[in-house]
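Visitor: the sequence and its predicted three-dimensional model are supplied below.
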Amino acid sequence: MSDPAAQPARRARIAVSAGFAGQGFAYATVLTSLEGFKDRYGIDDGQVTLVVLGVCLMAAVGTVVADRVARTAGGSRVVLGAGLLTVATAVVVAAVAPVFAVLALGFAVYGIGLGMVDAGTNMQAVAIQREYGRSLLTGFYASWSVGGIAGAVFVAATVGRTPTDPVAVALLAGTLVAVLAAVGVLRAGWRVTIPVRADGVATPDEALAVPGSGGGKGVVPWGAVLLLGLGVVAFYVADTAISTWSTIYLGDVLLAAASFAPLGYAAYLTTTLASRLAGDPLVRRWGRVVVLRTGALVGAAGLVLVVLAPGPWAGLAGFAVAGAGLGVIAPLCFSAAGDLAPGHADAVVARLNVFNYVGAVLGGVLVGAIGSTSSLQYGFVVPIVLIVVVAVLAGRFGVTRRTGTPVTAGAGA
């Protein structure tokens, strides 16, 4: 990538990395402020669970919007830029909401933006990885982790130390970061050339075809997509459980101080970052299956430590160990998706991204529901089971060998 023709790809890689980081920062400021929202509006864990469910449902809508926008001349670059601006707008609403009903509306808009950004970042990342011709996805996700760490630490630093509402201060900072990332993506994001009709609508994508009675076969191997979807669901069950409930778990269950509780999420994101920085070289050296299985086993071990933790520091250590393993699962699933239907990666990614919110509902809502009826300690058992299933089935997720020869998901190791 040293010739002048490679400059657009290099600039796009930087811009999309900034998009991942901006999303991570805004997301972390929102989720680590949930305890503050409980205090501000006098709500309980059950109402927080309903808000998380609403965000997940609206995010699925955002993914559908992303799929449609990606088929226009603007492509996934506009999907990501518009999604970041939607997130910024929603976070402003949440920051200044005078009553809980307005907050719920802000979170609904946030969900749409979240779905667009999640799909847009993966669409852009897969396209850039294809242009470079080597594994880059875990590196992009590392940028998300950097943003998330900064957001979580920012919230921890502002709790009890600002003259105004600390939740509003944190969220408005997230808005600024999201807007700056959106500007960078819209200016330098990867421009994918797709066939577009005179009316501005992309030509029909045969990747969306479902085999019919006439024996025709769609481009997308749906069995492989469903298998990758299992990995995405398992990761997001664990990730959403940690991102949504770690602060509350450390504070309410393990009785950590208010300034300590957000550090559980920060510790998780720190080790997630480390695993993602190492992920691409490890995949090139050992292959996707080995990295995926090892990550799943380490992640499950960390969650077991969380469940058994006798106090805040042990809980913090458990979240850190979990991040060290879980961080590679989602990017490797989306990386594999980019190989399933060359030329139609956006369509595959959009559909795989829906599994994100299936996992988010289970992780944020099911874990919260269990916590509301018994204890969050038992809620964290749910992601342990699913992550172990991924470890068992890792051999069917396919591998990209050092030679660069892709073997599609669903193939043996």
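Guide: Great, that's in hand.
Visitor: hey, let's count contacts and neighbours off CA atoms from now on
Guide: Fine.
Visitor: quick check, Val291 in a strand?
Guide: No - note on Val291: no strand contains this position according to DSSP: H, G, I helix; E, B strand; the rest coil, which reports helix.
Visitor: and the spatially closest residue to it that is not a sequence neighbour, which helix or strand is it part of?
Guide: Among residues not flanking Val291 along the chain, Val283 sits closest, at 6.4 Å (CA to CA, 6 or more residues apart in numbering). Element membership of Val283, judged by DSSP states H and E, is helix 263-286.
Visitor: next one for the comparison:
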Amino acid sequence: MPSPAGSFLSPERLRRARLGAALLFLVNGAVFANLLPRLPQIKDAFELSNSVYGFVVIAFPLGSLLAGTAPAPIMRRWGSGRTAVMGSVAIALMILLAGVSGGIGGGLLVLLAYIVPLMLAGMLDAITDTAQNAQALDVQRAMGRSILNSMHALWSLGSVIGGLMGTAALALQAPLAVHLAISGILFSAVAVFAGTRVLTMEEVARVRPLAESSAQQDALPADGPEPAQDLPGLSEQDAPGVAAAAHEPSSGAASAATASPGSAGPARRAVLMLLLISVVSITGVMVEDLGQNWSALYLSQVLEASATMAGLGLVALMCAQFIGRLLGDRMVDRLGHVTMARLGAVGIAAGLGLVVAAPAPAAAVAGFFLAGLGSATLVPSAYHAADLVPGLRPGTGLAVVSWLMRGAFLSLSPFVGVVSDALGLRLAFLVIPVAAVLAVLAAGHLRQPART
């Protein structure tokens, strides 16, 4: 049954909107994942060391980081749904252009022709990722129940599909450009179809004020609502807030989110909360980054797995994320964001510990599966908490957390590359369990107190 925020939408319209958002997540996961099982092949084509490879693969997250706070004004101009569709198609094109150069290999100019499209794809992904999450959150508000973990489950399913497609193409020795052209056309068509189902700008404009009104009626601070504050480093236009998003039953009162200790002003509290929330989200994406850029190399170099077996580390991780996110909404509603995040961080530490200790490829694949299961709900929970940080306007919490996550992507692969050349990939992988411990400590800031 629709929430008061979505009461003007029919159940059928809400189902169509949820399908549209889900397909956008699936496409976003699948397009880039098609490239990942073939990274060892690209590394060999350019004859890269682990250290140089670690810097090459950050082209995508570097582009994401350079996008900065661009998603918010773009979404305000085109709407979250249309932005996500256009971004998805453009990402597929950039991945194809990178694949053309990566399939050739060779000197510096060809390497640059591989890096530049990847960087542009990263910039587009930062915009697309924020837009699809904003669209999903608006559908969630309209429905009045948690659906964000299931959205991210579809992203993981897309990554599984893309990873299997890449592994199959590698086994069939399909040319990289042909493989990526086929996947790009296929998933671009899916994105365009999704665009016919998403909430329109007009519908979103009606959902948000109604959700705001409902949240304020459910729980206002005793001294009244705080005015929206700008975050340091962001313009007024790009620092717009979402305390009103606390309509959903599992989120609790918006006012309770303001209960942070100390006497710091609202803007300072918002920054601190976003930083701590980002520790949790960064741990989740570090697992994904390790799986995407390093799992195939780890299995092939350290454990001497075949090319086909090496691709299964990523597939296992993403398959586990899909399962965890599919069940995540129900588990979060039952156990809460904090408990789920702490259990997930323990799973990450155990899984990566198994990978490091693994004597054979099969054991390492099992470790990647466990780490993927542990990371499943970390990013969705962090997005949920960021969207409820008080004193901000729509889009800011999501954009800031997304931007900080991409900064972690930027630093992890070079670190792993340099450490692996010096000490080996096994020891380099230990950075993730350390991050998992920090996530356990920071998870308390995902808490949304129950209504009173």
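Guide: Right, received. Where do you want to start? On a predicted model such as this, the values are computed, not experimentally measured, just so you know.
Visitor: superposed, what's their TM-score?
Guide: The TM-score (TM-score structural alignment, normalised by the length of the first structure) is 0.87; 389 aligned residues with a CA RMSD of 2.6 Å.
Visitor: how many residues are close by the residue nearest to Val291 of the first structure?
Guide: The tally of other residues near Val283 of the first structure (other CA atoms under 10 Å) stands at 23.
Visitor: quick revisit: would you indicate which residues of the helix holding Val283 of the first structure are buried?
Guide: Along helix 263-286 of the first structure, the positions that meet the burial threshold by neighbour count (16 or more other CA atoms under 10 Å) are 263-277, 279-284.
Visitor: related to what we said a few turns ago, which position in the second structure pairs with the residue nearest to Val291 of the first structure?
Guide: In the second structure, the residue equivalent to Val283 of the first structure is Val332, according to TM-score structural alignment.
Visitor: and its match, how far from Val280 of the second structure?
Guide: The spacing between Val332 of the second structure and Val280 of the second structure, counted by CA to CA, to the nearest Å, is 15 Å.
Visitor: and for Val416 of the second structure?
Guide: Separation of Val416 of the second structure from Val280 of the second structure (CA to CA): 20 Å.
Visitor: out of these two, which sits in the busier spot?
Guide: Val280 (33 against 27).
Visitor: alignment lookup: the more buried one to the first structure.
Guide: Using TM-score structural alignment as the criterion, Val280 of the second structure maps onto Gly231 of the first structure.
Visitor: quick one, the helix or strand where its match lies and helix 263-286 angle?
Guide: Taking DSSP H and E as the definition, Gly231 of the first structure sits inside helix 222-248. With axes from the mean of the first three to the mean of the last three CA atoms, to 10 degrees defining the directions, helix 222-248 of the first structure sits at 150 degrees from helix 263-286.
Visitor: any idea which element the nearest residue to the match of Val280 of the second structure once chain neighbours are set aside lies in?
Guide: Residue nearest to Gly231 of the first structure in three dimensions, not counting chain neighbours: Val390, with 6.1 Å by CA to CA, 6+ apart. Following DSSP H and E, the helix or strand that holds Val390 of the first structure is helix 381-393.
Visitor: the second structure: matching residues for that helix?
Guide: Taken onto the second structure by TM-score structural alignment, helix 381-393 of the first structure occupies residues 430-442 there.
Visitor: flag every buried residue along the matching stretch.
Guide: Within stretch 430-442 of the second structure, judged by 16+ other CA under 10 Å, the buried ones are 430, 432-433, 435-440, 442.
Visitor: again, but for stretch 308-328 of the first structure
Guide: Neighbour-count burial for stretch 308-328 of the first structure flags 309, 312, 314-328 (criterion: 16+ other CA under 10 Å).
Visitor: circling back to that earlier point, how much does the helix holding Val390 of the first structure stray from the second structure?
Guide: Superposing on the second structure and averaging over aligned pairs (mean CA distance after the TM-score superposition for the first structure), helix 381-393 of the first structure comes out at 1.3 Å.
Visitor: residues touching that helix, excluding its own?
Guide: The contact list for helix 381-393 of the first structure (CA atoms under 8 Å, 6 or more residues apart in numbering) reads 230-231, 234-235, 237-238, 241, 292-294, 296-297, 299-300, 303-304, 307, 363, 367.
Visitor: now stretch 82-99 of the first structure
Guide: 19, 23, 26, 30, 41, 102-104, 106-107, 109-117, 120, 167-169, 171-172, 174-176, 178-179, 181-182.
Visitor: mind running it again at 6 Å?
Guide: Residues outside stretch 82-99 of the first structure that contact it (CA atoms under 6 Å, 6 or more residues apart in numbering): 103, 106, 109-110, 113, 116-117, 168, 171, 175, 178-179, 182.
Visitor: chain neighbours aside, what residue packs nearest to the residue nearest the centre of the first structure?
Guide: Nearest to the geometric centre of the first structure sits Asp118, at 6.2 Å (CA atoms, centre = their mean). With CA to CA, 6+ apart as the criterion, Asp118 of the first structure has its nearest non-adjacent residue at 7.3 Å, and that residue is Asn353.
Visitor: Three-state assignment for the one you found, please.
Guide: At Asn353 of the first structure, secondary structure determined by three-state DSSP is helix.
Visitor: the aligned residue in the second structure for it: neighbour count?
Guide: Using TM-score structural alignment, the partner of Asn353 of the first structure in the second structure is Ser402. As a burial measure, Ser402 of the second structure scores 26 neighbours (other CA under 10 Å).
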